[in-house]
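Novice: Here's my sequence, what's the structure:
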Amino acid sequence: MFLDEKELIVLTGRKMKSKQIAALRDMGVPFRVNATGHPVVTRSSIEGRKQEQEPRPKWIPRVLKESQGL
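Specialist: Predicted structure coming up:
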């Protein structure tokens, strides 16, 4: 699900977490910083898979929208 420490080093070319964060920002790779200050990168962001999207709002027919004032 997430890249491990060795994979992050290979990806960024850096061992220090602050340098890894800077490299990820420069490359435009989406990441989060965990509680220990280390960058966390999802495997799907590197492999090109689509990440989960927000669920679509429930469809309501126009007739019901108009009658409910939506």
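Novice: contacts, neighbours, all on C-alpha from now
Specialist: Noted.
Novice: How about residues contacting the longest helix along the chain?
Specialist: As assigned by DSSP state H, the longest helix anywhere in the chain is helix 17-27. The contact list for helix 17-27 (CA atoms under 8 Å, 6 or more residues apart in numbering) reads Leu8, Ile9, Thr12, Gly13, Arg14, Pro30, Phe31, Gly37, His38, Pro39.
Novice: Another sequence for comparison is provided below:
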Amino acid sequence: MAAFLTADEVATLTGRKSKSKQIEWLRQQGVPFRVTATGHPAVLWSAVDATAKVQAPVATWSPRVLEHI
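Specialist: Now for the predicted structure:
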């Protein structure tokens, strides 16, 4: 599998054919991407792959005395 979605896959994901509209949709949806030198959005598969592992937030320590404030 390639690291990036193809142009057709980005069009299918966004429902848009225009690269500016694709970029607008990706921004609105919070999908991380980069713009290539040709102005097309480049989306990593891991950004949209539901099976990708999501790292859990790192738990931070705080003293128990602060729990009662």
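Novice: three-state assignment of the spatially most central residue of structure 1?
Specialist: Centroid-nearest residue in structure 1: Pro30, 5.1 Å away (criterion: CA atoms, centre = their mean). For Pro30 of structure 1, the assignment made with DSSP: H, G, I helix; E, B strand; the rest coil gives coil.
Novice: how many other residues sit next to Pro41 of structure 2?
Specialist: 23 (other CA atoms under 10 Å).
Novice: Could you do the one 3 residues further on as well?
Specialist: When neighbours are defined as other CA under 10 Å, Leu44 of structure 2 has 17 of them.
Novice: can you map out the strands along structure 1?
Specialist: 32-33, 39-40 (DSSP state E).
Novice: Cool, thanks, talk later.
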